[in-house]
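*Asks:* just coords:
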């Protein structure tokens, strides 16, 4: 068996996703995933600590993309504009159209397994905390930073759900922009 073939991580992810969709997450073993792409179980564990991490690989990179978006926003930008910048920067880079089918399948698998769903929710909590910290580093007050971070995470979560539910031509970033507009309409001007 080939141990270090190029693209092994991606092949393992694709094989795992296909097997999870066909047979369910719990029914698939690491050995089956590795064997399906001509690799060993040991090679699988070089890339992923366990089979659930196949679905969560890259979480740190995604979080970093959001945080970098906050840090790279113009210094004089409002908190709302900083978040808009971060959301657009991260989603345009991380969620191009060609990832929609993968994201849809991944979400379906996670939705069917309570432990995976709990892990996904923890990922969202971690993202929100990282956004809040990055906003505070920009000088945003702790309360405003937390509100803004929680709001941005919710907008991302809702937009992501809409993006994977449809096959229209809207990008995830465009859906986020529309939802931010909706959010502004929900609160409207102060009275």
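*Replies:* Done, it's in. As the structure is a computational prediction, the values presented were derived from the model and not from experiment.
*Asks:* When you work out contacts or count neighbours from here on, use the C-alpha atoms and nothing else.
*Replies:* Will do.
*Asks:* Please report the distance of residue 96 from residue 90.
*Replies:* Residue 96 sits 10 Å away from residue 90, going by C-alpha to C-alpha, to the nearest Å.
*Asks:* out of the two, which sits in the busier spot?
*Replies:* Per other C-alpha atoms under 10 Å, whichever of residue 96 and residue 90 has more neighbours is residue 90, with 21 against 12.
*Asks:* What are the buried residues along the one helix or strand the more buried one maps to?
*Replies:* Residue 90 is part of helix 79-94 when elements are defined by DSSP states H and E. With burial defined by 16 or more other C-alpha atoms under 10 Å, the residues of helix 79-94 counted as buried are 79, 82, 83, 84, 85, 86, 87, 88, 89, 90, 91, 94.
*Asks:* which one of those residues is nearest residue 142?
*Replies:* Distances from these to residue 142 were compared by C-alpha to C-alpha; the smallest belongs to residue 79, at 12.3 Å.
*Asks:* my read: that closest one touches residue 148, true?
*Replies:* Yes. Residue 79 lies in contact with residue 148 (C-alpha atoms under 8 Å); the separation is 7.5 Å.
*Asks:* The structure to be compared is supplied as follows:
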């Protein structure tokens, strides 16, 4: 593979996931990833700060999608309706062609304690983003915090469902259905 082929980011991501699966996360180097992708270490660092970021680089897109979607939700939207809009908008990050990579990524994260910790930190950032966006809309606490926590729970559950569902499920629909299921369950707790 020529080092001048397009899609360097995707090539690096695929190479990293292959090597993480073959040799383990801790035994994989940036040099090895770059070599597998047919690129240089310098090219790797144009796209990622370190090998861990190969697994987490999409977080910025999600943060932006969540914040923007909540901000532009209709004024009449309830906090959970605004969260639903954010979850549905996040479908842009969960396209069918990425599902296999996402599943492989999840296996790698699940097998490494430091990566699981990073994944939990990612959830905190997304939860804070949703809560802050709701507060900017004038939603007071504890409603903003509770809605954000429910949104984060729905996000994670919908992601797992998206990975496990047969066919080509749409993430936005799964997320909306999951949030509604959580809302109904919470209401039934009395």
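*Replies:* Done, it's in. Not measured: the values here are computed from a predicted model.
*Asks:* now the helix holding residue 90 of structure 1: how far from the chain's centre is it?
*Replies:* Put simply, helix 79-94 of structure 1 sits 13 Å off its chain's centre (C-alpha atoms, centre = their mean, to the nearest Å).
*Asks:* Quick one: name whatever helix or strand follows it.
*Replies:* As assigned by DSSP H and E, the chain's next helix or strand after helix 79-94 of structure 1 is helix 100-111.
*Asks:* Please point out which parts of that next one sit buried.
*Replies:* Going by 16+ other C-alpha under 10 Å, helix 100-111 of structure 1 has these buried residues: 100, 102, 103, 104, 105, 106, 107, 109, 110.
*Asks:* Quick one: residues contacting the closest residue in space to residue 74 of structure 1 that isn't next to it in sequence.
*Replies:* With C-alpha to C-alpha, 6 or more residues apart in numbering as the measure, residue 82 is the residue that lies nearest to residue 74 of structure 1, at 7.6 Å, once sequence neighbours are left out. Shown here is residue 82 of structure 1, whose contacts under the criterion C-alpha atoms under 8 Å, 6 or more residues apart in numbering are 69, 70, 73, 74.
*Asks:* quick one: secondary structure of residue 39 of structure 2?
*Replies:* When states are read from DSSP: H, G, I helix; E, B strand; the rest coil, the local structure at residue 39 of structure 2 comes out as coil.
*Asks:* So residue 83 of structure 2 sits against residue 149, correct?
*Replies:* No. Here residue 83 of structure 2 does not reach residue 149: they are 10.0 Å apart, not a contact under C-alpha under 8 Å.
*Asks:* Grab the most central residue of structure 2 for me.
*Replies:* Here the mean C-alpha position of structure 2 is nearest to the C-alpha of residue 59 (C-alpha atoms, centre = their mean), at a distance of 5.6 Å.
*Asks:* That one and residue 66 of structure 2, how far apart?
*Replies:* Taking C-alpha to C-alpha, one finds residue 59 of structure 2 at 11 Å from residue 66 of structure 2.
*Asks:* just residue 4 of structure 2 next, same as before
*Replies:* Computed as C-alpha to C-alpha, the residue 4 of structure 2 to residue 66 of structure 2 distance reads 35 Å.
*Asks:* All good on my end, thank you.
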